[in-house]
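Q: Following is a predicted model, sequence given first.
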Amino acid sequence: MDTETKKIFGKQFKKNRYHIFNIICPVASVLLAFLAGGLMLLLLKINPLVVYGRMIVASFGDPYNLAEMLVKAAPLLLTGLSFAFAFKAGLFNIGADGQFYLGALGAVFVSLKLGFLNPWLLLPLALLASIIMGGLFGGLSGYLKARFNANEIITTIMMNYVAFGLTNYVVNGPLKEKAGAYPQTDPIPAQAQLPLLISDTRLHWGFILALFCAVIFYFIITRTSIGFQVRAVGLNRRTAEYAGINTKRVLVLAMVFSGIFAGIAGFGEINGVQHILIQGFAPNVGTIGTVIALLANANPLGIVIGSLFFGFLQVGANLISQTSQVPQNAIDMIQGFVVIFVLISYYIQYRVNAHQKIRQLKGAL
């Protein structure tokens, strides 16, 4: 084997080594989270192997619980895509919760006000309202970043509270239920509800919509000019600008698409699961979606798998707390450990990948 061939194989080996490393890190994060959770259960004098075994059997051994995992995974998948799209452009969208709430608000408004329409017309209009509300809300943060270079982490967090406050106002005022007893809207009409995929479960067509959005995400990022521009800006904004890319436009569009995905999650939750908008419903959907996106390194297939995993954790935690003496908080700790180890994993991946780029640049000089 000549020297040139050895160099080619050496470069390919190093490239594959880093790809493998980026796969191992998320898997290790999950395993360490279960290990840490197991140690905490031992401190409570609870056998972790028994608990984990029951979670698996209860979640996968019953069709209803298996369908419930997919129900829980759908909004997490979409909010994960929401964070990931902005992340591809080098932005941190921490506002998926607010965009999710605005999407839900748009969906319930259209569903209640236009409930007399045929479902073939009503459901697309409700979806369109969610897309518009989520997209505009996300785009506003993108505009503030592009126009004033405002830190998107701060603006999206602040706008979460705007969305929460607006939703609270609506369910306590203009759209409050006719009975006036609770901070919630009236139930949406039957024709505004997404049909079920499997009878006698809560699994609805919103899950298929979420999977379709993952495909759309992949297509936009990898097969379109705007996707190329998003990735170019994410890699190096200044270089992309020198190359003639309108970086400000890209930043706004990235946040618009990010908000759209989160808004669609709101539509699926209202029209597919809740059928009513309640103050403070579905908390932390955006936060968990952010963790899933980091766990998957913003890869759409990884986000699908991560959302299914967290759906399993949520369903398993509910089942274990209802059928045993294990407290709910003990299972919730596992999710907390996942968050901690994912952040550590992301930092390690960032440092290793940065070191790799530096070595590549030195090798090119």
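A: Structure received. Numbers count the residues shown, from 1 in each chain.

Q: from here on, contacts and neighbour counts on C-alpha atoms
A: Will do.

Q: Where do the helices of the stretch 201-350 of the chain begin and end?
A: Residue ranges of the helices in the stretch 201-350 of the chain, as given by DSSP state H, counting those that start in this stretch, are 206-223, 225-235, 237-242, 247-268, 285-295, 300-323, 328-364.

Q: for the ones you listed, which one ends up most surrounded?
A: helix 247-268 (a mean of 29; mean count of other C-alpha atoms under 10 Å).

Q: Could you list every helix and strand in contact with that one?
A: helix 63-88, helix 96-113, helix 119-148, helix 206-223, helix 225-235, helix 237-242 (3 or more C-alpha pairs under 8 Å, 6 or more residues apart in numbering; DSSP states H and E).

Q: what inclination does that helix have with respect to helix 285-295?
A: Angle, helix 247-268 to helix 285-295, by axes from the mean of the first three to the mean of the last three C-alpha atoms, to 10 degrees: 120 degrees.

Q: what's the distance between helix 247-268 and the middle of its chain?
A: How far helix 247-268 lies from its chain's middle: 12 Å, per C-alpha atoms, centre = their mean, to the nearest Å.

Q: now swap in stretch 281-301 and tell me
A: On C-alpha atoms, centre = their mean, the centre of stretch 281-301 falls 3 Å from that of its chain.

Q: ditto for stretch 270-278
A: On the basis of C-alpha atoms, centre = their mean, stretch 270-278 sits 19 Å off its chain's mean C-alpha point.

Q: Next, the contact list for the nearest residue to V338 once chain neighbours are set aside, please.
A: Computed as C-alpha to C-alpha, 6 or more residues apart in numbering, the closest residue to V338 that is not its neighbour in sequence is A33, at 5.0 Å. A33 is in contact with I334, Q335, F337, V338, F341, counting by C-alpha atoms under 8 Å, 6 or more residues apart in numbering.

Q: Going by distance to A210, which of these wins?
A: Proximity of these to A210 (C-alpha to C-alpha) peaks at Q335, which lies at 22.2 Å.

Q: for comparison:
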Amino acid sequence: MDKREQRKKLSFTNTQSIFDVLFWTALAIILGLVASFIFLPLLGVNPFYAVSVMFSETFSSTFNMGNILIKTAPLILTGLAFAFTYKANLYNIGAQGQFYAGCICASTVSLSLGGKMPGFVVILFSLIAAVLGGAIIGLIIGFLKAKFNANEFLISMMSTYVIQYVMQLLLRTLLQESKHEYLKTDYLDKSTWLPKILPGTSVSLGIVFSVLTAIIAWYILYRTSMGYRIRVTGLNQDAARMSGIAPRRQYMIAFAISGAMAGLAGLVEVNGMQHMLLTGFDTQIGSYGIGIAILANANPLAVIPAALLFGFLQVGGTALGHASDAPASVIDLLQGFVMLFVLMSFFFRRKIELDRLKKKKVQEGGEVA
């Protein structure tokens, strides 16, 4: 077989693989939504009425459509946080805590410097602080994994509770609002708010930061030597070590970058939407990020449409709750069924790939294991 035929065969194989991923993912999303709507009557909601309300209310105005982008912006970043470490065969379950670390750092800088320096300078410093805050938490997790071979799943998960309690302590002491009545900070100075980019909506520059971060993450993973080392480590740690790659270093790098992206989500939420830091907000953003990364097959660019879907389900689910007697958990029902079917699609796709590989070996005269 000459080189031209080899390239043609490889191109066909890659195209077929991409088609399989898109087909199975799309099918899983459709089946997940259908299954969730079938269960809506158990909550006393007509499924046809639910579909009508979700689409009519969500797309009834520019403001409502803008809410999808507002929900999507931090979801992209927490989805990227899980997807990036997954490429190194690591599991960052603590994006929620790294998100809170970014919130703490961004709000602290904005409250300290707001009104004393030009707004864009304060936003820049807040961005750097949020990214560093999340990166430091991620680096600590990566270090523990690299140094002691600790279970990163448990460490990252437990770190969320630690940071949560630290945030509550700060909201009771150093960061508490001036009247000392509520567990929240004062409002950030308006000069430190992220600029709005779409007229008639509350969509801020945060969505631009999120999309750019997804593009940068893809570029790092697939167009740089650092990303290559991370992916090789994830595919085969022993092979990576024998080829001169230090897996432990890749653990720390992957977790630091992952934490930085989750920390940036803190800036997007605090300076772009909440304009204050308060206790008990966005408690599911980390777990949603895991679902988004799985739905996107851990591809940074695919995280963007996956996060848009979750953003639509959140806004549509909220609209359905306001227009009917459906409980707030209807949002979790919709997203849960989508994720269930996506996970099932991974199983079937893997089985089909293995069967295809066995047939190929038989055709080439090889032995089937």
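A: Received, thanks. Here the structure is a predicted model, which is why all the values come from computation and not from measurement.

Q: circling back: D186 of the first structure: which of the helices and strands packed on helix 247-268 of the first structure is closest?
A: helix 96-113 (7.9 Å).

Q: residues in the second structure aligned with that closest one?
A: Aligned by TM-score structural alignment, helix 96-113 of the first structure falls on residues 95-112 of the second structure.

Q: Quick check: buried residues in the matching stretch?
A: Neighbour-count burial for stretch 95-112 of the second structure, counted by 16 or more other C-alpha atoms under 10 Å, picks out 95-111.

Q: At the geometric centre of the first structure, which residue do we find?
A: Residue closest to the mean C-alpha point of the first structure, counted by C-alpha atoms, centre = their mean, is G80 at 1.9 Å.

Q: For the closest residue to that one other than its chain neighbours, give me its contacts.
A: Distances taken as C-alpha to C-alpha, 6+ apart place G289 nearest to G80 of the first structure, at 4.0 Å, with adjacent residues excluded. Applying C-alpha under 8 Å, 6+ apart, we find G289 of the first structure in contact with L76, L77, L78, T79, G80, L81, F83, S307.

Q: ok, the last one to K248 of the first structure distance?
A: Between S307 of the first structure and K248 of the first structure the distance, using C-alpha to C-alpha, to the nearest Å, works out to 31 Å.

Q: With the fifth one instead?
A: From G80 of the first structure across to K248 of the first structure, the span is 23 Å (C-alpha to C-alpha).

Q: ok, longest helix in the first structure?
A: helix 3-43 (DSSP state H).

Q: Tell me what angle the next helix-or-strand element following that helix forms with helix 328-364.
A: Next helix or strand after helix 3-43 of the first structure toward the C-terminus (DSSP states H and E): helix 48-60. If you take the same axes, to 10 degrees, helix 48-60 of the first structure sits at 90 degrees to helix 328-364.

Q: list the contacts for the nearest residue in space to Q168 of the second structure that is not next to it in sequence?
A: Distances taken as C-alpha to C-alpha, 6+ apart place T279 nearest to Q168 of the second structure, at 6.5 Å, with adjacent residues excluded. If a contact means C-alpha under 8 Å, 6+ apart, then T279 of the second structure has M167, Q168, L171, L183, K184 as its contacts.

Q: Of those residues, which is the most crowded?
A: Neighbour counts for these peak at M167, which has 24 neighbours (criterion: other C-alpha atoms under 10 Å).

Q: And it, which helix or strand is it part of?
A: helix 152-172.

Q: After superposing, tell me the mean distance of that helix to the first structure.
A: For helix 152-172 of the second structure, the mean deviation from the first structure after alignment is 0.9 Å (mean C-alpha distance after the TM-score superposition for the first structure).

Q: Other residues contacting that helix?
A: For helix 152-172 of the second structure, using C-alpha under 8 Å, 6+ apart, the contacting residues are 90-98, 100-101, 104, 141-142, 144-145, 176-177, 180, 183-185, 278-279.

Q: Now check the second structure for the residue matching the residue nearest to G80 of the first structure.
A: Checking TM-score structural alignment: G289 of the first structure goes with G289.

Q: now I278 of the first structure
A: Matched across to the second structure, I278 of the first structure falls on L278, judged by TM-score structural alignment.

Q: Please list all residues in contact with that match.
A: By C-alpha under 8 Å, 6+ apart, the neighbours of L278 of the second structure are L171, L183, K184, T185.

Q: of the residues you listed, which stay in contact in the first structure?
A: For the contacts of L278 of the second structure, the aligned pairs still in contact in the first structure (both residues aligned by TM-score structural alignment, their matches' C-alpha atoms under 8 Å) are L171, L183, K184, T185.

Q: Sort out which one of these lies nearest Q314 of the second structure for me.
A: K184 (24.5 Å).

Q: Now the closest one: closest residue in space, sequence neighbours ignored.
A: L278 (4.1 Å).

Q: my read: E177 of the first structure touches T185, true?
A: Yes. Contact status for E177 of the first structure versus T185: in contact at 4.4 Å, counting by C-alpha atoms under 8 Å.

Q: so H275 of the second structure sits right up against S191, yeah?
A: No. When contacts are counted by C-alpha under 8 Å, H275 of the second structure is not listed as touching S191 (10.8 Å).

Q: okay, the two: which has more neighbours?
A: Neighbours were counted for H275 of the second structure and for S191 using other C-alpha under 10 Å; H275 has more, 22 against 19.

Q: residues contacting G95 of the first structure?
A: G95 of the first structure neighbours (C-alpha under 8 Å, 6+ apart): G138, T156, I157, M159, N160, G286.

Q: So among the residues you listed, which aligned pairs are also touching in the second structure?
A: Where the second structure agrees (both residues aligned by TM-score structural alignment, their matches' C-alpha under 8 Å), the contacts of G95 of the first structure reduce to T156, I157, M159, N160, G286.

Q: Most widely separated two among those?
A: M159 and G286 (13.0 Å).

Q: what do these two both touch?
A: G95, G98.

Q: burial count for E57 of the second structure?
A: Counted with other C-alpha under 10 Å, E57 of the second structure comes out at 17.
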